[in-house]
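In: The sequence isn't on hand, but the structure is:
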């Protein structure tokens, strides 16, 4: 069975991402073509990158890096849930991504973002990062507005159209994850 990790990329206290990730998981769990699991970056307590060697060498020496690598390697693709902070991705998410290399390779990735402009600028940065990590980013993305998909900027109430967009994003991530399987096997 294809396994997709739903990566919750914000570690901020009071973050909106938890509700968004749960919504993604709830919608995704109704599918029968893949298994889905929320992976919360906060749970891994990753310090600022503290590995002596570049991630591309795969010489991970820290126990937290090894645990993170094992979890990320267990998936065939990802949905990254991210806020937009200062026109980009949260530092904790970028740091978590930078810890690893081969574990990301030849896997599909889709994005569910939120912010004042729907998180689009964070997604554009993530697309460039994904390319460097040999990930296939899908076209469809969910762009949640703090003005229209959240009540008082904090209570998540997505518009109906967002569910349709999420389903399309999930369709693409699952299909591409399956299509990339031969590359992961070699």
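Out: Cool, got the structure. Since we're looking at a predicted model, the values are computed, not measured.
In: For the rest of this, base every contact and every neighbour count on C-alpha atoms.
Out: Will do.
In: Quick one: distance of the strand or helix carrying residue 97 to the chain centre.
Out: Residue 97 belongs to helix 91-98 when assigned by DSSP states H and E. Per C-alpha atoms, centre = their mean, to the nearest Å, the displacement of helix 91-98 from the mean C-alpha position of its chain is 11 Å.
In: list the buried ones in it?
Out: Neighbour-count burial for helix 91-98 flags 92-98 (criterion: 16 or more other C-alpha atoms under 10 Å).
In: of those residues, closest to residue 160?
Out: residue 93 (27.7 Å; C-alpha to C-alpha).
In: Next up, a structure to set beside the first:
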């Protein structure tokens, strides 16, 4: 059996974001876990405008190339690792918009979280995102990684200085994510 495909999704799209540094670390941990075929995906690369499809996404009749590319990417993945900041106690608007573009492509997949931010480490963003995901029949993991005061952990040469607590949390989360991904395989078939 082939390893399930995990998309480590950089959920922030703003200029100057630290998401890529955090996501590169998270994706490296996922690759070393060896349970997944881990791939780094940048939401900004899809250049999704505010939802602009003329028909409801549950129909899957997309007319715009950006939607078709996004659909293909989400469909390819068996599971996701969302790397997201917290904006005003919630997730980035770009992520909410990206979730709304699709329906069937999300169903029966599991999502783990690596959140970052100030004192809260982005955990409020994760909580809001979980509610949105369950509407799409996505299983959000309880286990997660929260990186508070992320600015203090950025390294001059790039990347973040994650500590052993972050690595242990990520390993535990990825193991649980793998269990759910394998269990949901039947529903995705």
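Out: On my side now, so go ahead. Treat the numbers as computed from the prediction; the structure is a model and nothing was measured.
In: related to what we said a few turns ago, which stretch of the second structure lines up against the helix or strand following the helix holding residue 97 of the first structure?
Out: Once the chain leaves helix 91-98 of the first structure, the next helix or strand it forms, by DSSP H and E, is strand 108-115. Alignment of strand 108-115 of the first structure against the second structure: residues 110-117, by TM-score structural alignment.
In: How about residues contacting that stretch?
Out: Contacts with stretch 110-117 of the second structure, where a contact means C-alpha atoms under 8 Å, 6 or more residues apart in numbering, come from 26, 78-86, 121-123, 125-126, 138-151, 170, 173-174, 177, 180-181, 184.
In: next one: stretch 28-46 of the second structure
Out: Outside stretch 28-46 of the second structure, the residues touching it (C-alpha under 8 Å, 6+ apart) are 3-13, 20, 23-24, 27, 66, 69-70, 95, 167, 170-171, 174-175, 178.
In: go on, stretch 119-134 of the first structure?
Out: In contact with stretch 119-134 of the first structure (C-alpha under 8 Å, 6+ apart) are residues 82-85, 87-89, 101-102, 104-107, 109, 111, 113-114, 136-137, 143-145.
In: same thing but at 7 Å, please
Out: 83-84, 87-89, 101, 104-106, 111, 113, 137, 143 (C-alpha atoms under 7 Å, 6 or more residues apart in numbering).
In: residue ranges of the strands in the first structure, please?
Out: For the first structure, the strands defined by DSSP state E occupy 3-8, 35-40, 77-83, 108-115, 136-145, 150-151, 155-156.
In: would TSV of these with mean neighbour count be doable?
Out: Below are the strands of the first structure laid out as TSV (neighbours: other C-alpha atoms under 10 Å):
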stretch	mean neighbour count
strand 3-8	23
strand 35-40	20
strand 77-83	28
strand 108-115	28
strand 136-145	21
strand 150-151	15
strand 155-156	16
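In: Figure out which of those is closest to residue 47 of the first structure.
Out: Comparing these by C-alpha to C-alpha, strand 35-40 comes nearest, at 14.6 Å.
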